[in-house]
Structure formats: structure tokens, C-alpha cells
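Visitor: sequence and predicted structure, then a few things I'm wondering about:
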Amino acid sequence: MSEDQQRRGSYVPIEFTPEITNQCLKQVEFYFSEFNFPYDKFLRMTAEKNDGWVPIGTIATFNRMKKFRPVEKVVETLRTSKILQVSEDGENVKRIEALDLEGTKNARHERNKRTLAVMNFPHENVDDMTELQEKLEGFFNRLAQINQVRLRRDHSRKFNGTAIVEFNSFEESEKFLKTYSGDDAENLSFEGRKLDVFSKKQFDLQREATKGKNFSGTGQKSRSMTGHRKNMPKEEPKKEEKKEEKTEAKKEEEKKEETDN
């Protein structure tokens, strides 16, 4: 028995109901979508080495695909896709129309405009990241139209309480930000914990500010990034202001030297 056959037989088969079939198809199509493929280094490099093809057996090992068994049913499901094609032997899959990777990367700026950071999710006792991922996707889908949810991790690869949410449109993200952020914001909570919502730009500014601080441990760094609205910078200080401050300090020092002499 081949290694692939042994791996395929190590998972419990499930019934591919219409709902399960749709979940399976949507998940694999997402892997190859413009929202994931250009930024998924492993998947992209695997495809580049094989003329765009990726082994279905490899995709079946991804955490969110392990529940879809047997793999033969996954192959059957992928054959119904309108954006993916399966090889004749049923071993590989790729996009029907290749993505313009360069153009997609250049569109990242536009994606960031419709992306928000939602912070302060419960994260202390998370054992199953896949289960949490699905739970948070359901949570946001009930509130707005979204493209994807990414869970951020700390240095130990554990969820740090922050979700990066890309909305279907800039208008959707602006509406969400206006509703749940600011002095008159509606309360947004998950499992009894109040959440904080920030623009992607503001979140990135805070990350850069955090990197510049000399923290002694990951605990301090994590706390500085989670649930503290007062720490979020509003804008960077202007270079001219910094220069003026240095000049004034230098003048004071010169005056002191003159007095001492």
C-alpha cells in the first residue's frame, strides 16, 4: 500500500451531503482564489513547479480539508467546479484560468482599504484553530458580507486574540467600522468579551510602534496589542517637529555650557 493510500485510509469517511459538498468546493476554490493563492507561498511554489497543478492529496492534508473523506469524493466534488479543473487521473487540480499574480499583488493596497482588525477575542484556551476559524467566519458573516477572516498568531503560533477581516467592499468595511468604532459605537462582543475594531492602517501603525519598543518578553508585547484603544496611534509625528525639538534641546545645552564656563 502506498503512503498516499495509507494516509487516505487514516480518516473516517463522512457522507457528502449537498451542504458538505458545497463546503468542500468553496474551501478548495478559496485556496486558489485571488484572496489567498498569491499570498500562500507553499501553494504558489508547489503550483509553479508543476505547471500550475497541485496534488489533491497535498490539499487533503490541510487542516480545514481533513474532515472531507474519502478523498475520492473530494475529487468528484472538484470536477464540478467552474474555476478549477482536475487532471484526468484525478490526482491534481489547478485553476482553469491562471491568475495575474503581479496584478493581484498590486491590488493589495485596495484590499487593505476594505480590511479591518478586530481585537480582544478570547484566546487563552484555544485548542482547535480550525474550529475557531469556522466559528469566527460564521460570526462575521452574520454581521456583514466578508471575503475572508485571518487569525493572527503570536511567536508560539497560538491565536493572539486578533482577527483580520477583509470585507466584500470598501462600503461594507466603512459601515462596519462606523457602527462598532468610536465614542457612539454599538457594542460588539463575542462570548461575553467586548471587541475593539480598527482600520488596517491604524492597526499596522500600532504594530510598527510596538516593534520599536524594547519589550522584555512576548507577554508584554501581546498585552500592548490587545484591547487597548488608548494605545492606538492617530498619526505619525512630522519629521519637521522632531527636528525643531532637537534644535531647542541643543540650544538649551549650549546655554548651559556657556553658564558653566
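Guide: Nice, thanks for sending it over.
Visitor: drop to CA atoms for contacts and neighbour counts, all remaining ones
Guide: Noted.
Visitor: strands along the protein, start to end?
Guide: For the chain, applying DSSP state E gives strands covering 54-55, 84-86, 92-95, 115-119, 146-153, 159-167, 189-190, 193-194, 196-199.
Visitor: run through the neighbouring helices and strands of the fifth one.
Guide: Right, the one you point to is strand 146-153. In terms of contacts (3 or more CA pairs under 8 Å, 6 or more residues apart in numbering; DSSP states H and E), strand 146-153 is packed against helix 129-141, strand 159-167.
Visitor: would CSV of these with mean neighbour count and distance to Arg150 be doable?
Guide: As requested, those are arranged in CSV below (neighbours: other CA atoms under 10 Å; distance: least, CA to CA, whole Å):
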stretch, mean neighbour count, distance to Arg150
helix 129-141, 14, 8
strand 159-167, 23, 5
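Visitor: closest one to Thr259 among the strands of the chain?
Guide: strand 196-199 (50.6 Å; CA to CA).
Visitor: by contact count, what packs against that closest one?
Guide: strand 115-119, helix 170-180.
Visitor: what comes up buried for the longest one?
Guide: Translated: helix 170-180. Phe170, Glu172, Ser173, Glu174, Phe176, Leu177, Tyr180 (16 or more other CA atoms under 10 Å).
Visitor: for comparison:
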Amino acid sequence: MSEQEVLQGLQTIYQPDNLKKNAFFRELLEQDPERWISLKKISVIKQMKPLVNGDLELLIRAIESSNDEFEVNEQKTKVRTVKALDLSEEKPQETKDGVPVPTAAQVERFGDHLSAVNKKSIYAKGFPENPEPSRKELTGLFAPFGRVMHIKYRRDDAKKFKGSVFIEFESEEVAQKVVTQNPSFKGKELLVMLKCEYIEMKAKEKYADQTFEHSDIVSSATAYLEYEGAGDMRVEAIKDLIKEKLGVTVVHVYRKKEKEKRGNGVVQLNGIYVEDFLAKLSDDNKLEELTFKAADDESRGECMDDKSKLIKALKSRRGGRSKHNHQPRKKQKTSE
């Protein structure tokens, strides 16, 4: 990348519109009264990471070529903009009938997220409808190509299996490889295509030029990620680390119970997609001692089950205390 491209990236993330909607970047700025941010942190922000590609010297040269729009400190470890910044937050989310109304930025990001998922997923047809293949069989069929993240059976209105599935993989490259290999199931060749191409084909067949709005965009931004390397870190310490360093809210932390998986687990995050969270990390997906990767169906299920058990336990405890607290207290006799 050129110095000019890097400079344009800097100018973009410092734009007022981005500052209002990008809580993570705004929090980084607010950490220093003089609005300095370390070059290393700037270089791994989603918009800057592919431009800088770890070359901090390139970043410094871009800053120095900005005609005093940006400046570096004497040690050449931090950057700030010379102009005054408005760090006020975006207006509260509008609602309609109690449902948050997505902003234009949220609609665009949701579309980008769906596109990313569909590009690393396949549509596969030709499975027997009865008995339908088990998840274990499907995983065994596709795992040799790459890590299977999610399996979705396609069913009709009566919940009957339609003989086809959507399979999400960890990367676009794996999905593309599956399509070229013509996989078969129990001796029968399958019809396989990228999910993005299947959806585009069906949209043209059924809906022509109609457009659609998503009503669940705000609530759908949830991410599950597996982590390792936590050692004896407590749940609250993991939550605090992610919140303080990345500005991301952790809904739940599940720690795996097996002895051989000590220090491993799954986190559920709110208000962010998996790919956006990973973009905040270093190139090896590390945050201090923790290493993250997208969670598959099994890990997501373990996290959700653990969360449900915790909620039930808390309700049970509160119910017990509530019952006890509502019992009338006996009056104590006092001696005259």
C-alpha cells in the first residue's frame, strides 16, 4: 500500500460520522486526555489493518505527509489529529412498536455480514429425506475439506426435511474447494454450489426486483468465539479484559470442564459480529494471553447450555430467598 492510501484510511476513521458510530475507536481516543493513540492500536483497527499490514514505518511516513493534519509524538509511538474532535455519541436508537429501528450504517453492516457468511457457505442437495443424515454424518462428510462451523437442515412448513442443507465453513477458500470436488453421500453424487450463488439464483427466480428490509438487524449482532490460553483466569477477568481492551460487551463466558481443556472456553459477545471482533485482534488472533477463533455449532451449544443452567440456578436462588424473605417475622418479646 502507498502512503497516500494509508493517509486516506486515517482520514476516514477520524471522520465525524465514524467517530459517532464507532464506539470502540471513540473509547480509544477518550483514554488519553490529549487524544494520542498508539500506532500499534491504530494499525490493527479493521479499516487500517489491510492498509498498514504491520508496517508501522509506512504508517509514520503517511502521518508525516499529511500537511499537519496528523502528528506523531517525539518517540514516534503515538498519533493524533491536530484538529479538535467531537466525541459525542450517536443519538439513541429509534424504536417502532418497541423494536429498534436499524440505522443506515447498521443495515449496511448487516448486509456485509450476511454476504461474508454466504460466501463461505455451500448449498448441498441430494440427501435422503428419510432417514435424514445425522449431524455426525454431515460433519464426517465435509470436515476433511476444512472446519465445519454450522449446519442448517432445509425443511418445509411441516418441518419435513427437503433433502438439502446449508454448510458454513471457516473460510471462503474451504467452501470453494468443496464445490470443485463434487462430493457424494452414500454413493450418490450431490448437487453443490456456493450459498451466495444459490441465494442469488433463487432471488431472481422468485422475487425479481423486489427489495426487503431486515427487522432484526440490531438484535442479530451476536458473536460466539472459542478461546484458549486463559489458564486460571476467572470469568470476570476475561470479561473485563475484552471490555477494557476492545470495548466489547461479554454476555457470557463458558469455561470447559475437561482437565485436558483447562484454560479453554467460549465467549458470547453482544453488539458485534465474529469477523469484526477478530479484526480487532492481532494477526494471530491474540488478546494478551488469550487466542480466539470463531466457535462452531458444538461450542456454541455448550455455551448456550451453560448460560441456561446459570440463569436457572440464579432464578432458583432468588426464588428461595424471596420465599424466605416474605415470611412474617416473629416479634421478639421485650422485658419490662
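Guide: Right, received. Where do you want to start? If you're wondering where the values come from, they're calculated on a predicted model, not measured in any experiment.
Visitor: just give the TM-score of the two.
Guide: The TM-score (TM-score structural alignment, normalised by the length of structure 1) is 0.37; 134 aligned residues with a CA RMSD of 4.6 Å.
Visitor: thinking again about what came up before, which one of the strands of structure 1 is the most hemmed in?
Guide: strand 115-119 (a mean of 24; mean count of other CA atoms under 10 Å).
Visitor: tell me the contacts of Asn18 of structure 2?
Guide: Going by CA atoms under 8 Å, 6 or more residues apart in numbering, Asn18 of structure 2 touches Thr12.
Visitor: need the strands of structure 1 in TSV (columns: distance to Val75 of structure 1).
Guide: Formatted as TSV, those follow (distance: least, CA to CA, whole Å):
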stretch	distance to Val75 of structure 1
strand 54-55	11
strand 84-86	7
strand 92-95	9
strand 115-119	33
strand 146-153	24
strand 159-167	29
strand 189-190	37
strand 193-194	41
strand 196-199	39
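Visitor: quick one: which of the helices and strands packed on strand 146-153 of structure 1 is nearest Lys41 of structure 1?
Guide: Per CA to CA, nearest to Lys41 of structure 1 of these: strand 159-167, 18.8 Å.
Visitor: the closest one vs helix 129-141, what angle?
Guide: In terms of direction (axes from the mean of the first three to the mean of the last three CA atoms, to 10 degrees), strand 159-167 of structure 1 departs from helix 129-141 by 40 degrees.
Visitor: report the angle between strand 159-167 of structure 1 and strand 146-153.
Guide: Using the same axes, to 10 degrees: strand 159-167 of structure 1 against strand 146-153 is 160 degrees.
Visitor: packing partners for strand 159-167 of structure 1?
Guide: Using 3+ CA pairs under 8 Å, 6+ apart, strand 159-167 of structure 1 sits against strand 115-119, strand 146-153.
Visitor: switch the cut-off to 10 Å
Guide: Under the contact criterion of 3 or more CA pairs under 10 Å, 6 or more residues apart in numbering; DSSP states H and E, strand 159-167 of structure 1 touches helix 108-113, strand 115-119, helix 129-141, strand 146-153, helix 170-180, strand 196-199, helix 200-211, helix 218-225.
Visitor: before we move on, the earlier item: of the buried residues of helix 170-180 of structure 1, just say which sits nearest to Pro18 of structure 1.
Guide: The closest of those, once distances to Pro18 of structure 1 are taken by CA to CA, is Glu172, at 29.5 Å.
Visitor: I'd like the buried residues of helix 170-180 of structure 1 laid out as a markdown table, including distance to Lys201 of structure 1.
Guide: Formatted as a markdown table, these follow (distance: CA to CA, whole Å):
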| residue | distance to Lys201 of structure 1 |
| --- | --- |
| Phe170 | 14 |
| Glu172 | 16 |
| Ser173 | 13 |
| Glu174 | 13 |
| Phe176 | 15 |
| Leu177 | 13 |
| Tyr180 | 17 |
